[in-house]
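Asks: after the sequence you'll find the predicted model.
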Amino acid sequence: MNMFKKAFATTLALGLLVSPFSGMNQHAEAASSDVNLRIMETTDIHTNIVNYDYYKDQVTDQFGLAKTATLIHQARNEAENSLLFDNGDLIQGNPLGDYVAKVDPLQEGETHPVYKAMNLLDYEAGNIGNHEFNYGLDFLNTILKGANFPYINANVYVDDHDDNPTNDENYFTPYKILDKTVIDESGQDRQLKVGVIGFVPPQIMQWDKANLEGKVIAKDIVETAKKFVPEMEAKGADIIVAIPHSGFEKAAPSGNDENAVYYLSEVDGIDAILFGHAHKVFPGDSSFEGIAEVDNQKGTINGVASVEPGYWGDHLGVIDLTLSESNGEWLV
């Protein structure tokens, strides 16, 4: 499936403007205050910063953030308002990642090559993926200092060893509410509070047990969302973007599910989902066909705009939302 030149795994959420007033003029006036917001995602870069295949020892046009950057610039030029996020699984996956972590380990004060590149692209926030833990917490905490954008994760907690879940503290910042100035369709500046929250598979406690046991614990993705999304709304988030480093399954939830996106989409208050982990493309991959409440053309899951842009930077995920303000609240 070589869709790189097609550029985008794109999903479009169209807002329906409902006005209590009749007549064309009122509708046109209301529509002119709508805000079109483009949300972009990279995921599962796995240290493929340049378009180079280390295993074949040759240049490639099939993947690499250097290639994705062209898509990012193109997508930004098409939209008045845009936000860019990374989903995670960024620092491990090819010899460059291993070299920086093990052969010539990054030192305090140095900037990891992935952030030297990403800082040029103006990311709004990054999510922690499961492979971020492969080199240990000390290394992770050191390299995160080189990012010029905040990192979020809501379901990893400090292991306080007291067996009392009510007083657990997050290891990372669970979410951010970004204050953004956007331009509406009439050309006026508007203020928008964009809440963004991140998740990682709880299975990190098995996959990286040697690095994490006794230091952190991981909790269920969906239950964590149900805890924090209302809090984000109470703190003024106009829209909420969820960034789960998690794949899609329709199997009944069993708790601490690795692939929790379907049930995450049922959590009230989430307006967009940027997912990954499974290295698939949504909308578009045939594995998403024929599943109830999944629109594999429009790109929605249970009516929530969602996107998964492959891996290694071979796609850019794009969600376009139209936001309408009604009685002081923004509606998708």
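Replies: Cool, got the structure. Numbers count the residues shown, from 1 in each chain.
Asks: CA only for contacts and neighbour counts going forward, please
Replies: Will do.
Asks: give me every residue that touches the closest residue to N94 other than its chain neighbours.
Replies: Among residues not flanking N94 along the chain, T47 sits closest, at 6.2 Å (C-alpha to C-alpha, 6 or more residues apart in numbering). Shown in contact with T47 (C-alpha atoms under 8 Å, 6 or more residues apart in numbering): 90-94, 96-97, 114, 312.
Asks: span of stretch 142-153 from start to end?
Replies: End-to-end distance for stretch 142-153: 17 Å, by C-alpha to C-alpha, to the nearest Å.
Asks: can you give me the buried ones in it?
Replies: By neighbour count on 16 or more other C-alpha atoms under 10 Å, the buried set for stretch 142-153 is 142-149, 151-153.
Asks: list just the nearest of these to G195.
Replies: G195 lies nearest to I152 out of these, by C-alpha to C-alpha, at 11.0 Å.
Asks: isn't that closest one right up against K176?
Replies: Yes: between I152 and K176 there is a contact at 7.2 Å, judged by C-alpha atoms under 8 Å.
Asks: hey, what's in contact with both of these two?
Replies: I197.
Asks: from the contacts of T47, which land in helices?
Replies: The members of those that map onto helices under DSSP state H are 96-97, 114.
Asks: export those as CSV, with columns for neighbour count and distance to N25.
Replies: As requested, the ones in helices among the contacts of T47 are exported to CSV (neighbours: other C-alpha atoms under 10 Å; distance: C-alpha to C-alpha, whole Å):
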residue, neighbour count, distance to N25
L96, 19, 59
G97, 21, 57
V114, 22, 50
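Asks: check it against this one:
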Amino acid sequence: MIVSLPRHLLALLFGLLLSLPGAAQRLPLRLLLTTDVHMQLLDHDYTLDRPSPQFGLARTASLIEQARAEAPNHLLFDNGDLLQGSPLGDWLAHQGNWPPAQLHPAYRVLRALQVDAANLGNHEFDFGLPFLRRALQGVPFPVLSANLLDSRSGKPAFKPAVMLERRWRDEQGRVHRLRVGVIGLAPPRSVALLREQLLGRLRTQDAVTSARHWVRQLRRQGADLVLLLAHTGLEPAGQTARPLDDNVALALAELPGVDALLLGHAHGLFPSPAYAQHPGVDVEHGRIGKVPAVMAGRWGDHLGLIDLLLERRHGRWQVRESRSVLRPVWDAQQQRARAEPATWVAPLIQQEHEATRAWVQQPVAQSRVPLHTHFAQLLDSAALQLLNEAQLAQLDRELKGSRWEALPRLSAASPFKTTSLHGQAADIPVGPLALKHAVDLYPYQNRFKALKVNGAQLRDWLEMVAGQFRTIDPAGPAEQELLDPDYPSYNFDVIDGVRYAFDLTQRPRYTSYGQRRPDGGQRVALLEYQGQPVRPEQEFVVATNSYRAEGGGRFAALQGAEVVAEGRADSRQVLLDHMRQLGTVSTVPDQNWWIQPVPGTRLVFRGLAEAARHLEQTPGVNTLGQPEAGLQRFSLGGR
């Protein structure tokens, strides 16, 4: 016989069953992530001096408000590289522009967003350790880093981890107290490159080693969940993380006791099809191994979300289900904004914003030629020619009267803003040049340096550079993609003072991690100095920057190379001084490097549609089809 009970008795019985030992209790929790904001606090392009709908923490703030309204149980994190990367950050770093009594504007905005915890990235240290220590004064939430240690004591130089205690309601409305452990991790190699800024006061520890230790510590302290707030990306497909590597998400996911990964540093988007070929990665649900993960781009262009369903059995909370998604502020397909800026952000930093706008408008020189980086990875460009000429002029001053003065002098410069890396390019029209244009061409806080290398090292340097390109099959399709999306354009050094050519039918010699490939070929098909082949023992002095000179990019050829000049000025100041000295810029690329044609093959790449207006001055590059979502397919050579 079936007995029917009243509804209120059924509810009471259900509640009693859930309260029994071993009965499951389920609680939803949403994790929200911003990362690599790089001082793009507002949706403002300081180079063009106008709002942009494609980025800005002010727009991300609107997505955060919406995401919180949908999920009462939530935590918000920022994953570092917050304090540097835009003219606003540069202006604040100048002495006197930021009153000591005020909270740094970036942390002012994060405070208003009610961030639960933040992490330190490598660019937090670009303006020096004293600047960072001052910026952290008065921050009302924990700012973490577990693997940056005091050089003398060996103890963490910053708060390594935090235990957040929160009260949340489960699916039945009952309140539970959860203890969430959060560990901050910095990219050790990138921080270690900033030796001058740190002055020996910090040393780095391997991120995986640090994480393993602190996960155990937090578990011993009774953490219900442990999250890694890690300024790190995924290792390139097919490569295993090594000690002190920057990108170690796959290795972190293998650590026992980790419930979620909140990633950054690589400016990538996870989950996304870009990582579909990585073994052990589930881009549909957003997991690395079995661990939920998210990485939210850069400049506030995406909000990262991980939705967890926690289940409590036998007194312990575990992740039963998860799903990671990204919410963009800009719809690239529809070419429209997905989020408007939160109106409360601009008033918080209005004074600093207006001062920055005025600062970047300072006149510097005039230009008779357009300076852009749309095709700088494919052909010699006036923009990189100007950078290299500035560095060579500085090198002449540095070497005068030294024992290196008689050696041949070269210069290496990279395109920092490209479609392949940022979805943007430097694009400076003919006319007045202002400080903002120097920032556009050189956005980083590198310092001028020069290295002594021999011909064998120089050739290997260029072999590493040539890893940017895919291998072209002469017997393959009529159209073949040219650029490797895993290779950052800031590692594509154009070296002036020699002539060279790349043969892309050969396999690359190095991986993007600087590891020698067992099947690697020889892509540098020609390398000449003053019309003669470069000899392996021939010596050169090459002007470059502190990032490359101190190991940035893992150029195996430069390991142990002697530093023969260290300028006091940063690399952008070298460019500014050169522009001012010229007065009028008329730089023309000398076409000292090129990609050898592959008969019967059209080399294809994607760039911004607006780049097409420069084609009259760019022989050999043509458009293919019609623009789509602001992008245009271009070809180099072909049938």
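Replies: Sure, I can see it. The shown structure was predicted, so the numbers you read here are calculated from the model rather than taken from an experiment.
Asks: how close are the two chains, by TM-score?
Replies: TM-score for the superposed chains, counting by TM-score structural alignment, normalised by the length of the first structure: 0.87, backed by 302 aligned residues with a C-alpha RMSD of 1.8 Å.
Asks: now do the helices in the first structure.
Replies: Under DSSP H, the first structure gives helices at 24-32, 65-78, 95-98, 113-118, 137-144, 204-207, 209-212, 221-234, 261-264.
Asks: could you export these as JSON lines, including distance to G187 of the first structure?
Replies: Output for those, formatted as JSON lines (distance: least, C-alpha to C-alpha, whole Å):
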{"stretch": "helix 24-32", "distance to G187 of the first structure": "8"}
{"stretch": "helix 65-78", "distance to G187 of the first structure": "16"}
{"stretch": "helix 95-98", "distance to G187 of the first structure": "44"}
{"stretch": "helix 113-118", "distance to G187 of the first structure": "30"}
{"stretch": "helix 137-144", "distance to G187 of the first structure": "37"}
{"stretch": "helix 204-207", "distance to G187 of the first structure": "46"}
{"stretch": "helix 209-212", "distance to G187 of the first structure": "50"}
{"stretch": "helix 221-234", "distance to G187 of the first structure": "27"}
{"stretch": "helix 261-264", "distance to G187 of the first structure": "35"}
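Asks: just name the most buried of those helices.
Replies: helix 261-264 (a mean of 23; mean count of other C-alpha atoms under 10 Å).
Asks: against the second structure, where does it fall?
Replies: The aligned range for helix 261-264 of the first structure in the second structure is 249-252, by TM-score structural alignment.
Asks: the matching stretch vs the first structure, mean deviation?
Replies: Relative to the matching residues in the first structure, stretch 249-252 of the second structure has an average distance of 0.6 Å after the fit, by mean C-alpha distance after the TM-score superposition for the first structure.
Asks: can you give me how far that stretch is from the chain middle?
Replies: 18 Å (C-alpha atoms, centre = their mean, to the nearest Å).
Asks: any idea how far R76 of the first structure lies from T70 of the first structure?
Replies: Distance of R76 of the first structure to T70 of the first structure, computed by C-alpha to C-alpha: 10 Å.
Asks: same deal with H27 of the first structure?
Replies: Counting by C-alpha to C-alpha - H27 of the first structure and T70 of the first structure are separated by 37 Å.
Asks: still on that earlier bit, what residues does the match of helix 261-264 of the first structure touch?
Replies: So stretch 249-252 of the second structure is contacted by 208, 211, 232-235, 241, 261, 263, 288-289 (C-alpha under 8 Å, 6+ apart).
Asks: compare the residues you listed and tell me which is most surrounded.
Replies: Of all these, L263 has the most neighbours under the rule other C-alpha atoms under 10 Å, reaching 34 neighbours.
Asks: these two touch, right, that one and A230?
Replies: Yes: with contacts counted by C-alpha under 8 Å, L263 of the second structure reaches A230, the gap being 5.2 Å.
Asks: can you give me the strands for the stretch 51-200 of the first structure?
Replies: Applying DSSP state E, counting those that start in this stretch to the stretch 51-200 of the first structure gives strands spanning 52-53, 58-59, 82-86, 125-127, 151-152, 156-158, 175-183, 189-199.
Asks: show me the contacts for the most centrally placed residue in the first structure.
Replies: Central residue of the first structure (C-alpha atoms, centre = their mean): I243, 3.4 Å from the mean position. Shown in contact with I243 of the first structure (C-alpha under 8 Å, 6+ apart): 87, 127, 196-199, 273-275.
Asks: same thing but at 7 Å, please
Replies: 87, 127, 197-199, 273-275 (C-alpha atoms under 7 Å, 6 or more residues apart in numbering).
Asks: T300 of the first structure now?
Replies: By C-alpha under 7 Å, 6+ apart, the contact set of T300 of the first structure is 294, 306.
Asks: that one pairs with which position in the second structure?
Replies: Structural alignment (TM-score structural alignment) places T300 of the first structure against R287 in the second structure.
Asks: so how far is V294 of the second structure from that match?
Replies: Separation of R287 of the second structure from V294 of the second structure (C-alpha to C-alpha) stands at 8 Å.
Asks: one more: G96 of the second structure?
Replies: Distance, G96 of the second structure to V294 of the second structure, using C-alpha to C-alpha: 38 Å.
Asks: what about the two, which has more around it?
Replies: Using other C-alpha under 10 Å as the criterion, G96 of the second structure and V294 rank with V294 on top: 31 against 9.
Asks: enumerate every residue touching that one.
Replies: Residues near V294 of the second structure by C-alpha under 7 Å, 6+ apart: 261-263, 270-271, 286, 304-306, 324.
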